[in-house]
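Novice: from the sequence below, what's the structure:
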Amino acid sequence: MAKSTTPENGAEVSAQPEEGSRSKVSRVRRYVPGIVFALLVIGLVTGISSGTLCSVGYESIAAVCPLGALESLFGAGTFVARAVIILAVAAAAVLLVGKAFCSWVCPIPPLDRFLSGKKRREADKAARIEAAHHVSGRLAACAGCAGCGEKKPGETPLASSDGAAKRRFAKVDGRHVVLGGSLVSAAICGFPVFCLICPVGLTFATAIALYRLVGFNEPTLDLIVFPLIIVAELTLLRKWCHRFCPISALMGLVANFNKATRPKIDPDLCLRKDGTPCTVCAAACPEFIDPAGDLGDRALAECTRCGQCAAACPADAIRFTKKGLTRGNR
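Specialist: Take a look at the predicted model:
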């Protein structure tokens, strides 16, 4: 049960939101990656030639993933019109919906949750709560400073719907190192090297190998090697999506300039409007973001539009569109 306080008492509101408290959109979102994965695999095994997330399309019309397109440019060492067009379309999509691919389409986050044991899930939950405590400290330090947009002295920082809070850019981290290594290796070897170990591609390759075993009795080492690589990446390289994924890094570079569909705060509803240091949304965010004041461990540019902050907000103050995406829509 989530503990809450009223603005009048001035106490901190930072308890963990209730388990299972999600908006309709947030609940649907949990099933979409599996549905997309299943439809693409069905298309492959039935001969529809729909491709995979690494190269989706129909028959001869296909678009490789943005990272693969960028790697092909570096590998070819020359201008490739098709790759440039793919990158332009992908950049436009990220400018519109940010990193929504990570929570709405990519099969890796659900697979990572499946491979996580109880101890790891509890550790992740504790890490989110600890990150929310960091937000509390930043709220206290930021109160009264002159660096938070239009915030007046003495007010708690609040990211209003018109973006009044100071915009933060995503930090350079291990993902960008992997991204750089992917491009350098592609330039040296002449082909997209990272695609050989990309967990997204290996997930589809494993499904295809399993189908060939069951449907045609064709055993192959792929059915052993590919899952082992995936498990190693997601268990030994903890927090793959946050620390190592070059696709996330590439989208994050563009998402820094995204303005549409970011979490928007209704200043009349948010408990911070009068100084209450509420951090429920920050504790609920799997990306360690503070949507209300952009004071989290990671910048708001990293938002994947999963909707968990809106579902957890005790004041129904968070929305992503004009119609809103709040717990009240459950």
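
Novice: hey, let's count contacts and neighbours off CA atoms from now on
Specialist: Noted.

Novice: what about the strands in the protein?
Specialist: Taking DSSP state E, the strands of the chain run over residues 51-52, 55-58, 61-64, 264-265, 318-319.

Novice: looking at the ones you listed, which is nearest to residue 292?
Specialist: The closest of the strands of the chain to residue 292 is strand 264-265. By Cα to Cα, the value is 6.2 Å.

Novice: quick one on the thing from earlier: closest one to residue 84 among the strands of the chain?
Specialist: Closest approach to residue 84 among these (Cα to Cα): strand 61-64, 11.1 Å.

Novice: what packs against the closest one?
Specialist: With contacts taken as 3 or more Cα pairs under 8 Å, 6 or more residues apart in numbering; DSSP states H and E, strand 61-64 sits against strand 55-58.

Novice: what's next to the strand it packs on, contact-wise?
Specialist: Residues outside strand 55-58 that contact it (Cα atoms under 8 Å, 6 or more residues apart in numbering): 48, 49, 50, 51, 62, 63, 64, 65.

Novice: the fourth one and residue 38 touch, don't they?
Specialist: What that stands for is residue 51. No - using Cα atoms under 8 Å, residue 51 is not in contact with residue 38, being 11.8 Å away.

Novice: another for comparison:
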Amino acid sequence: MGYFVESLRQLIGFAPRKPAAEAIRPEVREIHLLKRREKVTKAEIRAIEIAHARARTRHKWRNRRWATLIAVNLLFLLSYTFDVQLLEGAMTASRFVGFHFADLNSALQVTLAYKHVVLNLLIGTTTVFVMWWLLGGRTFCSWACPYHLLAEGAEWLHLKLAARKWPAQVKFHRGTRTVFYLLFVVLTAATGYTLFETLSPTGIVSRALIYGPGLALLWVLALLAFEVLVSRRAWCRYVCPIGVTYGVVGLLSPLRVQYDVRRCHHEGDCRKVCLVPHVLDLTIRGRAGELTTDVGADCTRCGLCIDICPTDSLRFTFKGLERLK
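Specialist: This is a model prediction of the structure:
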């Protein structure tokens, strides 16, 4: 229940809570005392990081994720181009070898706009709900969303420019995403118009890839420019309701990222690469109350923190099964 409540709090924009002193298990306190007595030097940590950077598995999960993301979106294009009817439609609504799939947020928008539930939409959302529940709610964001890959490129450029102190680095309160979520819901229900679908770069990029580019891509380019020059990953962090929807679905997902306090040197590299670094606040010394703690449902399961961790303090786990390697 604690994981559920804390994850929900983070999804709607609250900062992670630091565990009370009495909530930290004695064995965790003992580990922190041992780390202070036998403190690893910066030189030793640097040597571990250098060895890890040279490992062949350094970008294992990133490469798997990119390959999956590209393959899924390319399958839409190939199916349409060659009319093989394997994967029809676009990312917002599709049919895979006869099975209907519908993005949960898009389905909500359509239902609110037209005030009734279409049977195929219900079937499609049920399929998608079960799939993304198994994979972990926000897995969609980093493993399927075509805009995410473009935003990663914009983020890379933003960080390159930030190293030279050039672009602005504006941060907004994460609760703005919840405000936008409610705003889109209210406006859709009141106007009967699926406003978010018009603005969503996920749908725009997906349709442009399959059916050809249109003027709507100018909006996507404007978003990317804003993220490069003003605010890192602004759309995904502060506006997009898709992440909230899938995050709620993934609250009780069996697939999670798990943190092991015994292995961690608390160097903080994982938080630097994370799209949603607040979910990794538990890696800060004294912020984990258990020997192993599951990262909250606002996590996108992108695997970047796992790739960069030199001590395997962060790993994928699937409840009831062995740890994923």
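
Novice: any idea what the TM-score comes out to?
Specialist: After superposition, the two chains reach a TM-score (TM-score structural alignment, normalised by the length of the second structure) of 0.66; 258 aligned residues with a Cα RMSD of 3.6 Å.

Novice: just name the most buried of the strands of the first structure.
Specialist: strand 318-319 (a mean of 26; mean count of other Cα atoms under 10 Å).

Novice: how close does the equivalent of residue 93 of the second structure over in the first structure sit to residue 65 of the first structure?
Specialist: In the first structure, the residue paired with residue 93 of the second structure is residue 55, using TM-score structural alignment. Per Cα to Cα, to the nearest Å, residue 55 of the first structure is found 6 Å from residue 65 of the first structure.

Novice: count the neighbours of residue 123 of the second structure for me.
Specialist: For residue 123 of the second structure, the tally of surrounding residues (other Cα atoms under 10 Å) stands at 15.

Novice: skipping adjacent residues, who's closest to it in space?
Specialist: residue 100 (6.5 Å; Cα to Cα, 6 or more residues apart in numbering).

Novice: surely that neighbour and residue 122 touch.
Specialist: No - with contact defined as Cα under 8 Å, residue 100 of the second structure does not count as touching residue 122 (9.1 Å).

Novice: map residue 280 of the first structure onto the second structure.
Specialist: Using TM-score structural alignment, the equivalent of residue 280 of the first structure in the second structure is residue 269.

Novice: give me every residue that touches its match.
Specialist: 305, 308, 309.

Novice: what lines up with residue 226 of the first structure in the second structure?
Specialist: Residue 226 of the first structure maps onto residue 216 in the second structure, by TM-score structural alignment.

Novice: give me every residue that touches the nearest residue to that match once chain neighbours are set aside.
Specialist: The spatial neighbour of residue 216 of the second structure that comes closest, neighbours along the chain excluded (Cα to Cα, 6+ apart), is residue 204 at 6.6 Å. Contacts for residue 204 of the second structure (Cα under 8 Å, 6+ apart) come out as 198, 216, 217, 220.

Novice: centre of the chain to the top helix by length along the first structure, how far?
Specialist: The single longest helix within the first structure, with elements called by DSSP state H, is helix 118-142. How far helix 118-142 of the first structure lies from its chain's middle: 18 Å, per Cα atoms, centre = their mean, to the nearest Å.

Novice: can you list contacts of that helix?
Specialist: 14, 16, 113, 148, 156-157, 277-280, 282-286, 288, 290, 295-297.

Novice: one more: stretch 61-74 of the first structure?
Specialist: For stretch 61-74 of the first structure, contacts defined as Cα under 8 Å, 6+ apart pick out 51, 53-57, 79-80, 83-84, 86-87, 90, 182-184, 186-187, 190-192, 195, 246-247, 250.
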